[in-house]
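Novice: Structure for this input, please:
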Amino acid sequence: MAIAVVLAVLGLTVLSGAVGPASAAPETGTSGSDTGSDTSDQQSPSRFARIVIDSMTPSIVTTTSRPVVTVSGRVDNVGDRSITDLTIRLERGDPVASAAGLRTDLADDDPAVAVAGPFEALSDKLAPGESVGFRMSMALSANNGPDGQGLAISRTGVYPMQVNVNGTPEYGNTAQVAGSRMLLPVLSLPPDDNRADGYVDPSTEYSDTDPVTGLGPDGSVSANLSSPARMTILWPLAAPPQLAPGVLGGNTEPVRLINENMARSLADGGRLAELLTALQKVVGEPPPAQSDSVSSDTPPAETSESPEPAALPGSEKLADSMCLAIDPDLIVTVRAMSLGYEVSDNPADPRSSTRPGSGAEAAGRWLDTLRWTAQRMCVVALPYAQADLTSLSRIGNAGLTEAALRSPADIVDTVLGVRSVRGLSIPALGAIDSDGAATLTAAELATTAVSSNSVAPTGRRDDTGRYRIGDLAAQTYDAPVTASFAAIGTAPSTPALTPPDQRVDLSDESEGSRRQSAIGALAYPAIAAPEPAPTGADSRPSSRDPVVGRSAFLLPPTYWSPTSADAEALFATARLLLESGAATPTPLPNLVAELGSVREQARLIDPPGVGPVGRIGSVLTTDATASIRRNVEDSWQFEGALVRSADVAATPERYMSPLREDQLRAIRSPDAWGSAVYTHLRRTQSERIDAVSSTLHRMTRSVTILDPGGRYTLASERSPLLLVVKNDLALPVRARITTSEPADIEIGDLGVIEIPASGTRQIQLPTRGEASEAISVEIRLSTVTGVPLGEPISLSVHTNAYGKPLFYITILAAAALVLLTARRLWHRFRGQPDPADADRPEPDELERMLAGSGYQERRRTLQSEGRMHGEEPDDDPS
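Specialist: All right, here's what the predicted structure looks like:
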């Protein structure tokens, strides 16, 4: 019967123009999951209808499950034609044989059908825009359903399922008008009479047929617990960069954001709020915030303490296996928002107009909750702003690499008050090339986590997925599992490393089907136990082995957007695997410690079907690389010239670091696949580079020499040259003044001068002139680290100096004066008339009278003084 059904399925006419793989729009700085939009509503243009899955029960099959799979949902007519004679049925394929099958089995345009149920009537007619609900069930076993129909699942595994809807579109023939695919994980199977009839006790009987592994006397099939998967779950908290570029730090300028997406994401129901709220199911809820005012008649015992709400039962092991992976750029942004911020009208212009932001309160609440949660969980820091390792290698600035890879742990610890896991780098792209590996080694990071499709073992495959790659120890993880996590939530996306044959058309899948596939992907490493390793010389693993073996290192994409229902479903599945013994918790600190002893060798490769890692992860052009390198170097030079001031809380490092962080935001890895993603990254990269360049240019013009203008006259040849320097920066700056060296003037070097913040300073340049003429002098100002400041000024200086000729004339004049005076004295002492008086004319009567009157006056004065002393007057005029 089942074979006949399969043949009937293959005989159906399939619609022409099948939809190729596509990705929903990724989250970006201006759109995406932080806006709360659901990109899953996008429709494939070649489909007449769309299936919306509400639920599949059980979501994971165990021995306690009902022996029936039930799928419910609705069918929407999304075309412009009516559809008649709609029928629906449930189909399944063969169990997933490798991790890649978790996506390829969903992406195949014409999936293989192993077992299918009968078509059931759904609706006689469905007009455009109308919907019809459905609920259908099918037995797990082959013969337990109506008329002996069933899914014929007798072994554990992860099975691809499809809901298939056929109908007759108006003006068309009967065909498949809609389909929805998902994964059904089967950890174990409930009792079944038919399987019980075939039970063989291996201790007493022998069977020449291949017995069902784990089959019990009641027909149940137990989970394979012989090699529990080592489960480590990272829970990323990150967002595309939201801080507007080119803004200086240390609260010296208002915080600017490029839009209000972050505020919406942090508010109740937003993406980041949902991600954090989901963790309360694991570690418990934080206590309610205490009111600022407490009634005076309330007993202290009732207000001082309140019990913490407990996590859901069975969460202890889950909490041990989980670790918060936090982008420091996110918490830097949220902390800045909580203190008040503005939204820029033009993010590309650091001086554009702004409007008040509205998310400060939500940011404060979210950050408080994160602090409370982080102190009860493992925490690891992601690279700053998801900076690309290959881009860092191309830029080649050690300080920028340090800020991207080593400083994030310190930032996370400082803001959240925790001690994060050290030594592990988690590249945002999920893969590294040789340049990226060298960058990690140079940053003294010895361990990393990369996707398994970027690593090729050179010897035996390690069942933990851990390898030694040169100087690095790497923990690998399954990229298809990450892609399954990326597909859930409000903004489903396809990671950049996804090969074409694994790119699922997410626009065709509803939230429920995408969630069910993520559950199957999470369970896959714990369910798909590897076969025993061969004992012969050929120790290559079986093709049925998972890519990573029994390692369940689960890493969702950094910008994923699970809803609360998605998170609860993932947590419930993880709890089940841990409690059943199919998985065991492996805390991240233990994993990092164990990586140090890894011995299995591997080499880095480009992911098959994707291309070079460096080309995928980096959008840097040669010009952009040079510009970033120049901006970063200038920022360090400026920081080295700034001085901490008691009047300003900002330090030089806090003042300048936002500009370097802007350059890290400019080289973030692509978070999704698609040309639109790369176009957006290139545009924002250019804007951030230009904005930082603009700010650095503005800073150089903020410290300058005030040009006195015109001609500058010194009082003497050694008078100082008086200048005024101005500093509009928020911190004092150390600078040097240099001048041109024209002839006939010497200007001294003042050395290092400190110009006060937001003020001026008068300086005196020691000057010595050697010529009494106008001399043109060019004066420049620069930081002590060599950054030119302001515009050089040109002065016309007049020194009032005459040089050596004036000196010699002065000496000769002095000598002549001494000689002439000596000659006159010589003649006077000898009673001889001075030859210089020989040509003097004889005195006239007036001159004699004046000379005589003076003599007579002196004589009368002497006679008068003689009488006073009793002396006789002398009448002799001689």
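Novice: C-alpha from now on. contacts and neighbour counts both.
Specialist: Fine.
Novice: need the contact list for the spatially most central residue of the chain.
Specialist: Nearest to the geometric centre of the chain sits A385, at 0.7 Å (CA atoms, centre = their mean). The contact partners of A385, by CA atoms under 8 Å, 6 or more residues apart in numbering, come to 240-241, 327-330, 404, 664-665, 668.
Novice: Pull the most distant pair out of those residues.
Specialist: With distances taken as CA to CA, the most widely separated pair in these is P240 and A404, at 15.3 Å.
Novice: What number of residues are in the vicinity of C378?
Specialist: For C378, the count of nearby residues is 22 (other CA atoms under 10 Å).
Novice: mind listing what it touches?
Specialist: Counting by CA under 8 Å, 6+ apart, the residues that C378 touches are 322-324, 420-421, 587-588.
Novice: for L279, same thing?
Specialist: Neighbouring residues of L279 by CA under 8 Å, 6+ apart: T373.
Novice: and for comparison, fold this next one:
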Amino acid sequence: MSPQLGGAHTPENPVRVRTWTKAALVAVIGVLLTAFAPAAPEATAQPGEQVGIDVSSVTPEVVRSGSEPFLEIAGTLRNNGDEAIDELEMRLERGEPRATRPSLVEAMRGGAKTSTRTRFTTVADNLAPGQRTSFELRVELKGTGPQSLGLERPGVYPLLLNVNGDLAPQRRARVGSANFMLPVLSLPGGSTEPPSQSTGITTLIPLVDYPHMAQEQLPGRPTILTDDRLAKSLAPGGRLSELVDAVSEEVPADSELGKSVCFAIDPDLIVTAKAMAEGYQVREQSGETVRGTGSRAAADWLNRLRETVGGRCVLSLPYSDADLVALARAGLPDLIRGSMDGSGLISSELGVAVRDDVLWPADGALDRSTASQLADTPVRSVLMHPDSLAGTSGTLRPVRLNTGNPDYAPTARKIDPLVADALNPARGQQAGGSTGLAPAGDGMPSVLDGLAALTFRANTAAVEGGTIIAPPRRWNPDGAELRGFLSGLRSLGKAGYVRPEPLPSAESGDTGGDSSADTSTSSTGEAPQRVSPTYPASSERAEIPPSVLDELAAQNYKVGQLYSAAEREPALNVDPARVTTPLRNGLLHGASSAWRGNGEAASHWVDVASRTLEGVLDGVHTAKFEGQITLTSSQGKILVTVQNDLPVNVRFKLHVDSPPGVQVDDLGVLKVPANGSRLFLPETTVERSGKFTVDVTLRTEGGAKLGQTRRLRVDSNAYGTVPLILTITAAALLVLLSARRIVRRIRSRGNGSGDGGSTGGDGTDPNGPGDSPDTGETEATPEEDNPAPSETSPDEEAPRPGGDGGPPERGTGEPATDNDPRRS
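Specialist: Predicted structure coming up:
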């Protein structure tokens, strides 16, 4: 659109004006064609950019006098939106070199303004949703052409890749962008002026992944992984494979840079890779297990790692890179100590000496309580982010850590925060670095930012003390990106910007004392001041939730109880720790730094470890008994068979829950042999008969349950104490009543007998029944000794001995009268 001269005024001669305007436009276009890029619609950045940019290579990573005069950038674009994009174009923009640390940090986070732009280059005519396309961009480093960055002096420059496209007709916008820094030591063909003093550097290469092992191999139990993703990472071209290969190829162990490289290895990764190499299974979502596919890749990776770490510095991270501060706050000092014993495992598997005196905690942060609990470990040096140390800004010199223990003050060696934030994809949003897997596609920008931060540190922001280069725990550069970073370190070394240095050993002053040749001292030359740790709020917010750690603590108690109850069986010679250590390590998966900020994942892994633990505890159990136990007396025995499927002897106690009236004796502490069984016969006292059940549970001396509770059916035919007493009492009463009746019958018969004694008119002895005045004793007649077998009815007449007409007989020898009161 032509400009309107004089605002809204209409020229008097439109033809002349149009002619002049055309001539002016032709002249302007001619100038632009010869000096600058063609004019293009200025695009505004879109919120939630639709195109993702993966920068795979930038050459050179560090510009110096011997560099080619061109900057070459390659990578891929991906349409992350749900609509196609037409006419994709790309250009490179740069800002002014950074002069202050805040401005450098702002630029690394994408906040720098650009001042020079190359012309747009077509990348693709159309990019459908989900589609990818590769790109290559080549620009001149210096000069004034349309494809030149126009560099004029050394410095650290912010660069912006700007991608424009048509989202709809007449709707052109910026659809993607990527920011990174370019360190320029000198212009191509010029001379490099090194800084007055180089910066000492030590580089950490972390070998850390996510937990994968659901069940570590035990005798009779296979290795089971939750997925097979680690196989891909260990195979050639995978993340962990490239980390090892790049260091091996770029920095030999005996080179100057190689001596300053230190591998920081998670023992859990070595344990998992070794288990995979020996054969493993993968549990699918359905719950079924299938054979893993990564055995060969794991074995090859371990062999290459052994060759690479030979003669190098190796550190052991806490097992599964556990969040030590979270464990300390949950009151689990035994798990802190247990997580720190992985150095021996790494040493035996890789055949290399491991620095167990150095700790690199998650986020480079500790609180005072956690630091004090390290006194029981070999740790004498801690790699910490300066944000976690009170009052130590402006210097990178080591300090002593105030743990609250006067006898323990480890050396705190500071991670360079500028470089750590540059290599961190989160761009410094967390103290010390991100603990999650770095996003794919961010590797090369972070590598360039790291090299730029080192250049800026040496040239503009030099401070006392050496620089420890600490990438994110789960750094994710591909092989080319890491090779570029290591190559850039060599270039900075040759230019005199950096000076590779090995990590100081414990003998150089890291002994926990109050003096050291390499720690900060006061102006009077006294012992260095102890600095208190300050735990960053960002780290505290991301901690493993207390509820998860409470459950972890409960399960860890069971592991400790099993260890206390187990003992070595000489015939099998299996150390009880061989059974319990994998269980403890499984619980540490739930406290891994990988789950910081993800409490749901941490809880899931505690559940996975708990199910494995229960499976091992079920290895000691009461044998199944379908029958019924019969007790035939009040004192009997019930039969309990205990089976032990573990390769160690196990001590336990029988806990029997029985109904009222049933008492089972306590047998005390019992023992069942490894891979064997024993029959136990606890004495049982019953106080009633009938059918009932008893529940038998095996527990350790501390109360941890072994196996499942077994219910036994018991049938008692015996009388207990109370029924027995009642029976005896009834029998005694029966005897007494029978005796009383017999005595009364005898006495009643004696009252009716006489041997010539006088009787009264009613037929009774006047001296009383059974008494004789002469003898005091009545003699029974023969009839009384042999009473008649039966009696007649009162209505019937008794037969006479001589015939029917004889007088009736009486068995009592008494005369029968009609007035006899015994007659009715």
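Novice: How alike are these chains, TM-score-wise?
Specialist: Laid over one another, the chains give 0.70 as their TM-score (TM-score structural alignment, normalised by the length of structure 2), with 671 aligned residues with a CA RMSD of 4.5 Å.
Novice: Can you tell me the residue that sits opposite R682 of structure 1 in structure 2?
Specialist: With TM-score structural alignment as the matching criterion, the partner of R682 of structure 1 in structure 2 is G599.
Novice: mind checking how far its match is from S677 of structure 2?
Specialist: Applying CA to CA, to the nearest Å, one obtains 42 Å for the distance of G599 of structure 2 from S677 of structure 2.
Novice: Likewise for S343 of structure 2?
Specialist: To S677 of structure 2, S343 of structure 2 is 37 Å away according to CA to CA.
Novice: what helix or strand is D105 of structure 1 on?
Specialist: Using DSSP states H and E, the secondary-structure element containing D105 of structure 1 is helix 101-107.
Novice: Show me what secondary structure element comes after that helix.
Specialist: Proceeding C-terminally, helix 101-107 of structure 1 gives way to strand 115-116 as the next helix or strand, assigned by DSSP H and E.
Novice: quick one: contacts of that following strand?
Specialist: Residues outside strand 115-116 of structure 1 that contact it (CA under 8 Å, 6+ apart) are 2-3, 5-6, 89-93, 151-152.
Novice: quick one, what contacts the closest residue to S510 of structure 1 other than its chain neighbours?
Specialist: Among residues not flanking S510 of structure 1 along the chain, V52 sits closest, at 5.1 Å (CA to CA, 6 or more residues apart in numbering). Going by CA under 8 Å, 6+ apart, V52 of structure 1 touches 73-76, 180, 509-513.
Novice: try 10 Å this time
Specialist: With contact set as CA atoms under 10 Å, 6 or more residues apart in numbering, V52 of structure 1 has these partners: 72-76, 131, 133-134, 179-180, 508-513.
Novice: Mark which of these are part of strands, please.
Specialist: Counted as lying in strands by DSSP state E, out of those, are 72-76, 131, 133-134, 179-180.
Novice: Give me the neighbour count for the nearest residue to V664 of structure 2 once chain neighbours are set aside.
Specialist: The shortest distance from V664 of structure 2 to any residue that is not its chain neighbour, by CA to CA, 6+ apart, is 4.5 Å, and that residue is T684. The number of residues packed around T684 of structure 2, counting by other CA under 10 Å, is 17.
Novice: now the one 4 residues further on
Specialist: Counted by other CA under 10 Å, the residues lying close to R688 of structure 2 total 19.
Novice: what's near enough to touch the residue in structure 1 that P471 of structure 2 lines up against?
Specialist: Taking TM-score structural alignment as the criterion, the aligned counterpart of P471 of structure 2 in structure 1 is P556. Residues in contact with P556 of structure 1 (CA under 10 Å, 6+ apart) are 233-236, 479, 481-487, 495.
Novice: T739 of structure 1 versus P556 of structure 1, what's the distance?
Specialist: Per CA to CA, P556 of structure 1 is found 60 Å from T739 of structure 1.
Novice: before we move on, what about A814 of structure 1?
Specialist: When CA to CA is applied, the distance between A814 of structure 1 and T739 of structure 1 equals 38 Å.
Novice: picking up where we left off before, closest to G751 of structure 1 out of the contacts of C378 of structure 1?
Specialist: For those, the residue nearest G751 of structure 1 by CA to CA is S420; the value is 45.4 Å.
Novice: Distance of the residue in structure 2 that that closest one lines up against relative to S248 of structure 2?
Specialist: Applying TM-score structural alignment, one finds that S420 of structure 1 aligns to V354 in structure 2. Relative to S248 of structure 2, V354 of structure 2 is positioned 18 Å away (criterion: CA to CA).
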